[in-house]
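Participant: This is a predicted model, with the sequence first.
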Amino acid sequence: MLVGGIEAGGTKFVCAVGDTSGKVVDKICFPTRDPETTLDEVQHFFAKYEISAIGVGSFGPIDLRRDSNTYGTILNTPKTKWKHYDILGRLERDFSVPVFITTDVNAACLGEYKYGAGKDVNSCLYITIGTGIGAGFVHDGIIFQGKNHPEMGHIFVPQHKDDDFKGVCPYHGNCLEGLASGPAIEQRYGKKGHLLSDDQQVWELEAFYIAQAIVNYTVMLSPERIILGGGVMKQERLYELIRKYFMKQMNEYVHVGNIDEFIVAPKLGDHQGIVGAFGLVDGVD
């Protein structure tokens, strides 16, 4: 039986039909517009198939508390037309099949855990570093969640002594996302990251901040593997720099084994979100 997957991003929606082994049968991508227009396109795509369930990895913040009256509702997003929109309710009404929803980064983590760079370990952390910074944690096949979904991109890290940048986060200024996201790089240097490829100091500073975050996540969650994705990580030199700063900052306090196998790149390219959405419905008949 086929299942549906939706990667509901802030700039684009990806919809796919496949199975819970991660195989994609058909896929479509279109821009994220207002909720009604966008979800009409979603409905039109899936109408061609008989699906047993749908998994959704959505931009947020989103209410994931199952006992909440607003479960499955987009919360205080800067995308004003989506603010307080019940995306889960709309999908359940449109398709009359079980719909499973989580954040986009949680879905990406589950995808890598089940089918990619984390499939040989019991726990992994997936961090996306791009327009924003977020992370998801999966242990024994279960996505970690507290009262609501974690916002790991908004932790605070000590600022480098030579960096007086105020940060771009509208809520916290110089939190991790405020200092190390794609927009932070662009605002600090006046150029997008891909135009700074040859500037070693740019990536040394970036690695300095990301490594601090990974130290924090490691001592708190003790994952077996950390997977780094997102647009900023297209600068492949970052992996070695991050490993170097991580080892220096951790200072042998926690033994992580082979550092090249602990901090790794994704194995699913840019498809971990959609196959992770398939993984959300694993076990549904």
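Facilitator: Arrived safely, thanks for sending.

Participant: rest of the way, CA atoms for contacts and neighbours
Facilitator: Will do.

Participant: Let me see the contact set for residue 141.
Facilitator: 110, 113, 114, 122, 123 (CA atoms under 8 Å, 6 or more residues apart in numbering).

Participant: In which helix or strand does the second one reside?
Facilitator: Residue 113 belongs to helix 104-115 when assigned by DSSP states H and E.

Participant: Give me the buried subset of the contacts of residue 141.
Facilitator: Neighbour-count burial (16 or more other CA atoms under 10 Å) is assigned, among those, to 110, 113, 114, 123.

Participant: Looking at those, which one is closest to residue 25?
Facilitator: Closest approach between the buried ones among the contacts of residue 141 and residue 25, by CA to CA: residue 114, at 18.1 Å.

Participant: hmm, back to that, using TSV, please lay out the buried ones among the contacts of residue 141 together with distance to residue 57.
Facilitator: Output for the buried ones among the contacts of residue 141, formatted as TSV (distance: CA to CA, whole Å):
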residue	distance to residue 57
110	10
113	15
114	15
123	19
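
Participant: which one of those sits closest to residue 46?
Facilitator: Among these, residue 110 lies closest to residue 46 (CA to CA), at 22.5 Å.

Participant: which residue packs closest to that closest one, ignoring adjacent ones?
Facilitator: Nearest residue to residue 110 in three dimensions, chain neighbours excluded: residue 276, at 5.0 Å (CA to CA, 6 or more residues apart in numbering).

Participant: List the contacts of stretch 229-249.
Facilitator: With CA under 8 Å, 6+ apart, stretch 229-249 has contacts from 126-131, 181-182, 193-194, 197, 203-204, 206-208, 210-212, 214-215, 259-260, 263-266.

Participant: With stretch 28-36 instead?
Facilitator: Residues from elsewhere that reach stretch 28-36 (CA under 8 Å, 6+ apart): 8-16, 38, 45, 81-82, 85.

Participant: Tell me the buried residues in stretch 68-78?
Facilitator: For stretch 68-78, the neighbour count (16+ other CA under 10 Å) marks 70, 71, 72, 73, 74, 75, 77 as buried.

Participant: Please determine how far the first one is located from residue 83.
Facilitator: Think residue 70. As judged by CA to CA, to the nearest Å, residue 70 and residue 83 stand 12 Å apart.

Participant: The last one too?
Facilitator: Residue 77 sits 6 Å away from residue 83, taking CA to CA as the criterion.

Participant: another one to put next to it:
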Amino acid sequence: MSASPLVAGLELGGTKCVAILATGPDDIRARQTVPTTDPATTLAALEAALDDWHFDAIGVASFGPLDLDPASPAFGSISRTTKAGWTGTDLVQRLGARYHRPLAIQTDVIGAALAEARWGAARGLSSHCYITIGTGVGVGLISGGQPIQGAAHGEAGHMRVTRAKDDGFAGWCPFHGDCIEGLISGPALALRFGRAAHDLPDDGPEWDMFVHDLAGLLHNLVVVAAPERLAIGGGVMAARERLFPRLRAKLAASIGGYGSLSSYAQELERRLGPPGLGTLAGPMGAIAMGLDALAA
């Protein structure tokens, strides 16, 4: 095998899916994006791209929830999800039977976090976090260089946070109502404010609520794990990077000078920001998983 194996990566998102052929972010050979519709249509379109490529492994970084228990008969399938029609979709068996290549699967946020550690702003760090805010909200937490996972992968995007005063929005999440995904994901913002996030004015009061809610999530992640770096990507934040100074200020105020975190709060300029890979963090998460499959 060559020193730089080619990986076919599949990044499955709530709005779009990406098939990418690469050895890493500096060597992308092909890329195709398809809309996320029903599983049969979407996966067939992705497979049509892969069928024309020669590759050594497959990496899948998918929206979830995913069954990631290797002992489970449903390993590699999508569990109950907010994405209509996708519950029960078996990704690993389908792709494994079609391509017969080494294959690894993870959540899209863990994949992006591992890509950030391999190529991005988290290189050399033992603990870090990647948050995506788009069709949903996901959190990938790494500690000791490994994903945090217990009996199932974490769902910090469905964490509940303290609501802003006089904010009576019931929330968008069909499972939890006003969890963080139900408050600040793209569909939640559209329902909450009556128009899509990209149509909201930069100085609109809507972003005050967004910053308040997201800072609540960040506060909880920091007091639980104090990641060396917190990266926030996804479609909503990629278009609103100007919010980072406000988020840093809100998070520092929330930490309130407490204990060992007082110095952490003073370092948020370098600790909290966009992913080093930018919008490539998600697709490169799938490539990172394929490389992990070859190393297993």
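Facilitator: Yep, that arrived. None of these values were measured; they are calculated from a predicted model.

Participant: Work out the TM-score between the chains.
Facilitator: Overlay of the two chains. TM-score (TM-score structural alignment, normalised by the length of structure 1): 0.93; 285 aligned residues with a CA RMSD of 1.9 Å.

Participant: average distance between the longest helix seen in structure 2 and structure 1?
Facilitator: For structure 2, the helix that runs over the most residues, judged by DSSP state H, is helix 206-225. By mean CA distance after the TM-score superposition for structure 1, the fitted helix 206-225 of structure 2 averages 1.1 Å away from its aligned residues in structure 1.

Participant: so where do the strands sit in the stretch 1-150 of structure 2?
Facilitator: Counting by DSSP state E, counting those that start in this stretch, the stretch 1-150 of structure 2 has strands at residues 7-12, 16-24, 27-35, 57-62, 103-107, 128-133, 137-143, 146-147.

Participant: What span of structure 1 is the fourth one aligned with?
Facilitator: The one in question is strand 57-62 of structure 2. The aligned range for strand 57-62 of structure 2 in structure 1 is 53-58, by TM-score structural alignment.

Participant: The fifth one too?
Facilitator: Using TM-score structural alignment, strand 103-107 of structure 2 lines up with residues 99-103 of structure 1.

Participant: Against structure 2, what's the mean shift for the matching stretch, could you check?
Facilitator: Mean for stretch 99-103 of structure 1 is 0.7 Å (mean CA distance after the TM-score superposition for structure 1).

Participant: circling back: let me know the helix or strand that the residue nearest to residue 110 of structure 1 is in.
Facilitator: Under the assignment here (DSSP H and E), residue 276 of structure 1 is part of helix 272-280.

Participant: which bit of structure 2 covers that helix?
Facilitator: Against structure 2, helix 272-280 of structure 1 falls on residues 281-289 (TM-score structural alignment).

Participant: rewinding a little: what's the matching range in structure 1 for the longest helix of structure 2?
Facilitator: Against structure 1, helix 206-225 of structure 2 falls on residues 202-221 (TM-score structural alignment).

Participant: Near residue 44 of structure 1, how many other residues are there?
Facilitator: Neighbour count for residue 44 of structure 1, taken as other CA atoms under 10 Å: 9.

Participant: Then the one 5 residues further on?
Facilitator: The burial count assigned to residue 49 of structure 1 is 12, neighbours taken as other CA under 10 Å.

Participant: what sits against it?
Facilitator: For residue 49 of structure 1, the contact set (CA under 8 Å, 6+ apart) comprises 2, 17.

Participant: Work out which residue lies at the spatial centre of structure 1.
Facilitator: residue 105 (2.2 Å; CA atoms, centre = their mean).

Participant: distance of that one from residue 25 of structure 1?
Facilitator: In terms of CA to CA, residue 105 of structure 1 sits 23 Å off from residue 25 of structure 1.

Participant: do the same with residue 103 of structure 1
Facilitator: Per CA to CA, residue 103 of structure 1 is found 23 Å from residue 25 of structure 1.

Participant: of those two, who's got more company?
Facilitator: Remark: of residue 103 of structure 1 and residue 25, residue 103 carries more neighbours, 27 against 11, as counted by other CA under 10 Å.

Participant: Contact partners for the more buried one?
Facilitator: Residue 103 of structure 1 neighbours (CA under 8 Å, 6+ apart): 56, 57, 58, 59, 60, 61, 62, 149.

Participant: Including distance to residue 223 of structure 1 and neighbour count, could those residues go into TSV?
Facilitator: Output for those, formatted as TSV (distance: CA to CA, whole Å; neighbours: other CA atoms under 10 Å):
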residue	distance to residue 223 of structure 1	neighbour count
56	24	29
57	22	27
58	24	25
59	24	17
60	24	24
61	24	19
62	25	25
149	17	20
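
Participant: TSV for the residues you listed, including distance to residue 173 of structure 1?
Facilitator: Formatted as TSV, those follow (distance: CA to CA, whole Å):
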residue	distance to residue 173 of structure 1
56	30
57	27
58	24
59	21
60	19
61	18
62	22
149	21
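
Participant: so how far is stretch 114-130 of structure 1 off the chain centroid?
Facilitator: Chain-centre distance of stretch 114-130 of structure 1: 11 Å, with CA atoms, centre = their mean, to the nearest Å.

Participant: which parts of that stretch are buried?
Facilitator: 114-118, 123-130.

Participant: List of residues touching that stretch?
Facilitator: Applying CA under 8 Å, 6+ apart, the set of residues contacting stretch 114-130 of structure 1 from outside is 21-22, 105-106, 108-109, 112-113, 133-141, 180-183, 223-233, 264-268, 272, 276, 279.

Participant: gap between the two ends of it?
Facilitator: Criterion CA to CA; first-to-last residue distance in stretch 114-130 of structure 1 is 23 Å.

Participant: How about stretch 222-236 of structure 2?
Facilitator: Terminal residues of stretch 222-236 of structure 2 are spaced 22 Å apart (CA to CA).

Participant: In that stretch, which residues are buried?
Facilitator: Going by neighbour count (16+ other CA under 10 Å), the buried part of stretch 222-236 of structure 2 is 222, 226, 227, 228, 229, 230, 231, 232, 233, 234, 235, 236.

Participant: just stretch 11-24 of structure 2 next, same as before
Facilitator: Buried, per 16+ other CA under 10 Å, within stretch 11-24 of structure 2: 11, 12, 13, 14, 17, 18, 19, 20, 21, 22, 23, 24.

Participant: Relative to residue 43 of structure 2, how far out is residue 93 of structure 2?
Facilitator: Distance of residue 93 of structure 2 to residue 43 of structure 2, computed by CA to CA: 13 Å.

Participant: With neighbour numbers in mind, choose between those two.
Facilitator: Per other CA under 10 Å, whichever of residue 93 of structure 2 and residue 43 has more neighbours is residue 43, with 19 against 13.
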